[in-house]
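Colleague: Coordinates only, no sequence provided:
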């Protein structure tokens, strides 16, 4: 006997471990999101430190998605929230549209990879929860848009043998019940049906799983190409000083002694910081060696130069810290536009490699310094705000590239419920020459999917909390 089941390749827009600076929105105000590659010594910060340059100073950001053969999940990125942008009406729709569009493109990769190989498909869905609208094509594939923008999925029919002792005449599988709850009659498939994904060779299944990430990278490359040809690539130039990008610790030494986000530190203990590419690293080392000792800073603000006496706090290692995030003082002098298609391709490749490598760097920072990075995570509302800001500043193509690269890399991580985790399972099956225990893989994938969804909802709550004015808290 057989019963119906469903294999799901999903994209859970579970917030993609996005690390962002509190003043990220300013990065879009230059009108030039991408910057020429230049070896700037940056401390462990966020993804786009080299690529987002404000006329005032450099800002940064990072992001991430997911899939699984039985439950494929795509995570969604996140950024700094802003009530004005969220309530910005039409502008906010651009952020939501980009978010859904990037996820849909990822799912289209899985979908088309299955279609061209003749693999049967049940659903193509964007979002989770109650259905907003949907339709079914002549092949029986249902396309739908769901209420919660937390991801998406492509589901495949699956057949499994069930012994007569285990299944009586009136019994129904969980998948049959689920299909009936969706308003569709349960369809039974022959266990040996060659068009079921479970019966395809490992290489074909791996192609379906990896196609989502591949599509994200292709989309990112295309978006960068469009940005390069239309806006060019910003040429950053170092200016005097080191920028205080944000206050990491509101009760830290920097905040207590008067430092503010946007301050440009131009002198320390009577020594001019200058325009050196090593300025940030040198300042960090000076602070580390000065725990408990008063340091004389001079910061540049709109009203002029302001002297500040700051005594770094001592941490357990004995180093001094002042609780601020620092970055190079970068200005954008001009935009370099390609002279032809060949040059545009070269410039696009350079920017694509830079953004991708910086995203990997951001994930590494998240895993190795989670405690320091967790405060810079945000959820779907934050991403929409960022998209709204990008739309207003004309940097929507760069925003698409950013989100798409993060989504692709996040899904490539070898974690159960993500594309990377599913590929690992396929590889293990190929090595063992027999399938893994389906119940075990379902349980593991389900558990990790629940964790990812929980993380996404937690970050969503964090987004909403940051929208509440401090006076109302």
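Modeller: Perfect, thanks for sending it. Please read these numbers as outputs of a predicted model, since none were measured by experiment. Numbers count the residues shown, from 1 in each chain.

Colleague: C-alpha only now, for contacts and for neighbours.
Modeller: Noted.

Colleague: so residue 214 touches residue 109, yeah?
Modeller: Yes - between residue 214 and residue 109 there is a contact under Cα atoms under 8 Å: 7.3 Å.

Colleague: quick one, which of the two is more surrounded?
Modeller: Taking other Cα atoms under 10 Å, residue 214 and residue 109 do not tie; residue 109 has more neighbours (23 against 19).

Colleague: right, and the more buried one touches residue 212 too?
Modeller: Yes - using Cα under 8 Å, residue 109 is in contact with residue 212, at 4.4 Å.

Colleague: Give me the common contacts of these two.
Modeller: Residues touching both residue 109 and residue 212 (Cα atoms under 8 Å, 6 or more residues apart in numbering): there are none.

Colleague: can you give me the strands for the stretch 351-473 of the chain?
Modeller: With DSSP state E, counting those that start in this stretch as the definition, the stretch 351-473 of the chain shows no strands.

Colleague: Helices of that one, residue ranges please.
Modeller: For the stretch 351-473 of the chain, applying DSSP state H, counting those that start in this stretch gives helices covering 370-373, 380-393, 396-412, 419-432, 438-467.

Colleague: putting a second one here so we can go through both:
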């Protein structure tokens, strides 16, 4: 999944680069030792490499693996070398000599393709499987809960949470989980009347005794276990639904990250490769234990994997848009800065920013890894061996 997602991300860079007639040396699926290679008529070397955890695009003349902006002296030296080797007309084919707006779009295309991939996958899922959901209608209010204190009643239909539209039980539940210990506005429909209530979800363990006992979130104290609604969708409706689901997932990421920076969450739900692998394994085991024909299990598992792939792609796109120099968002920030100030960013500043970025990215990876092994109970298990 990761190789497919990252390769599609790199295909975004490659496609827009070729649209602007940018010369590309190599497109590799995977990293490390090249196992297979083939050069096309445009001089692009297509490769399959040994480590299947992503891929990369190498632009012609881009000798720096970080793709940092060269200094004016380096640009002039490169211009002279290209002119002597290929003629003055060839200079415009190289990435670093492209207009800033073209470089901006080339870099932006990577994350954009991640969102396009997610929308495409979710569109297929909605088209084939339709849309099924439980309406966000309250069936029961738990006594002495935040919902009871706020005045919620059975029969209330939740219309929006914190200004965000709600249609299903899952929509409402996710927004409540992300607003623990935070006074939150709820717009509801009560027998045809529009009311606004304010409640503060109580922070609780979301999976006590479950696979992720450390995860906490908001709980309102309501039961929305009503009948499920199933709606078949045509291709256009499926596209609309896939697009809405993609941006809803992106909004969820933004909300959670913003709550971390404001001190409202501790970030223990940020996960990495270990957590993603375990989640995929848990899903597979759960489906394998269902008493159903093998074809039906495989069918449901395939579409579950597709949805999982879509959400990982959204995460990859979101992560790459962060303004960190080692990521696409950092390159975009540098290009915007150069466009506004009309000044080239010094090599010293770029090197310093890149080193800081590496520390930040490695720190985030270690934090996610720690969360993963902690959430699956490995740290508790190891601690028990020495207690």
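Modeller: Received, thanks. In this text the structure is predicted, and so the values were computed from the model without any measurement.

Colleague: follow-up on the earlier one: so for residue 218 of structure 1, which of the helices of the stretch 351-473 of structure 1 sits nearest?
Modeller: helix 396-412 (8.9 Å; Cα to Cα).

Colleague: relative orientation of that closest one and helix 380-393 in degrees?
Modeller: Here helix 396-412 of structure 1 runs at an angle of 150 degrees relative to helix 380-393 (axes from the mean of the first three to the mean of the last three Cα atoms, to 10 degrees).

Colleague: residues in structure 2 aligned with helix 396-412 of structure 1?
Modeller: Mapped onto structure 2 using TM-score structural alignment, helix 396-412 of structure 1 covers residues 305-321.

Colleague: So which bits of the matching stretch are buried?
Modeller: Residues 306-321 are the ones in stretch 305-321 of structure 2 that count as buried (16 or more other Cα atoms under 10 Å).

Colleague: Which residue lies nearest the spatial centre of structure 2?
Modeller: When Cα atoms, centre = their mean is applied to structure 2, the residue found nearest the centroid is residue 315 (1.1 Å).

Colleague: what's the spacing between it and residue 101 of structure 2?
Modeller: 25 Å (Cα to Cα, to the nearest Å).

Colleague: what's in contact with stretch 195-210 of structure 1?
Modeller: Counting by Cα under 8 Å, 6+ apart, residues outside stretch 195-210 of structure 1 touching it are 9, 67-69, 109-111, 113-114, 117-120, 156-159, 192-194, 419-420, 422-423, 426-427, 429-430.

Colleague: let's see 7 Å
Modeller: With contact meaning Cα atoms under 7 Å, 6 or more residues apart in numbering, stretch 195-210 of structure 1 is reached by 69, 110, 113-114, 118-120, 157-158, 194, 419, 423, 426, 430.

Colleague: Could I have the buried ones of those as PyMOL selection syntax?
Modeller: For the buried members of the contacts of stretch 195-210 of structure 1, the matching PyMOL selection, counting by 16+ other Cα under 10 Å, is:
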select buried, resi 69+110+113+114+119+120+157+158+419+423+426
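
Colleague: out of the contacts of stretch 195-210 of structure 1, who's nearest residue 235 of structure 1?
Modeller: The closest of these to residue 235 of structure 1 turns out to be residue 419 (Cα to Cα; 36.2 Å).

Colleague: Help me confirm that that closest one comes into contact with residue 411.
Modeller: Yes - applying Cα atoms under 7 Å, one finds residue 419 of structure 1 in contact with residue 411, separated by 5.1 Å.

Colleague: residue contacts, residue 274 of structure 2?
Modeller: 369, 372.

Colleague: do you know how far it is from residue 157 of structure 2?
Modeller: Applying Cα to Cα, the value for residue 274 of structure 2 to residue 157 of structure 2 is 38 Å.

Colleague: Check residue 44 of structure 2 too.
Modeller: Residue 44 of structure 2 is 57 Å from residue 157 of structure 2, by Cα to Cα.

Colleague: Looking at these two, which is more packed in?
Modeller: residue 157 (25 against 18).

Colleague: Verify the stated contact: that one with residue 193.
Modeller: No - counting by Cα under 7 Å, residue 157 of structure 2 stays clear of residue 193, with 10.3 Å between them.

Colleague: Please, which helix or strand holds residue 237 of structure 1?
Modeller: strand 233-247 (DSSP states H and E).

Colleague: and that strand, what other elements does it pack with?
Modeller: strand 264-268, strand 324-336 (3 or more Cα pairs under 7 Å, 6 or more residues apart in numbering; DSSP states H and E).

Colleague: what's the following helix or strand after that strand?
Modeller: Using DSSP H and E, the helix or strand that directly follows strand 233-247 of structure 1 along the chain is helix 253-256.

Colleague: against structure 2, where does that following helix fall?
Modeller: Counting by TM-score structural alignment, helix 253-256 of structure 1 lines up with no residues of structure 2.

Colleague: Which strands or helices does that helix pack on?
Modeller: Short answer (3+ Cα pairs under 7 Å, 6+ apart): helix 253-256 of structure 1 packs on no helix or strand.

Colleague: buried sites along it?
Modeller: Applying a neighbour-count criterion of 16+ other Cα under 10 Å, one finds 253, 254, 255 buried in helix 253-256 of structure 1.

Colleague: Can you tell me which of these is nearest residue 324 of structure 1?
Modeller: Proximity of those to residue 324 of structure 1 was ranked by Cα to Cα; the top entry is residue 254 with 6.3 Å.

Colleague: After the strand ranked longest in structure 1, heading C-terminal, what element do we hit next?
Modeller: Criterion DSSP state E: the longest strand present in structure 1 is strand 142-161. Downstream of strand 142-161 of structure 1, the next assigned helix or strand under DSSP H and E is helix 174-181.

Colleague: Could you give the residue range in structure 2 aligned to that following helix?
Modeller: Helix 174-181 of structure 1 maps onto no residues of structure 2, going by TM-score structural alignment.

Colleague: and that helix, which residues are buried?
Modeller: 175, 176, 177, 179.

Colleague: Which part of structure 2 matches whichever helix or strand comes after that helix?
Modeller: Next helix or strand after helix 174-181 of structure 1 toward the C-terminus (DSSP H and E): helix 202-231. Helix 202-231 of structure 1 lines up with residues 100-129 of structure 2 when matched by TM-score structural alignment.

Colleague: when you compare where the helix or strand hosting residue 284 of structure 1 runs with where strand 264-268 runs, what's the angle?
Modeller: Per DSSP H and E: residue 284 of structure 1 is located in helix 279-288. Helix 279-288 of structure 1 and strand 264-268 are oriented at 60 degrees to each other (the same axes, to 10 degrees).

Colleague: Which neighbouring elements make contact with helix 279-288 of structure 1?
Modeller: Packed against helix 279-288 of structure 1 by the contact rule (3+ Cα pairs under 7 Å, 6+ apart) you find strand 320-321, strand 324-336.
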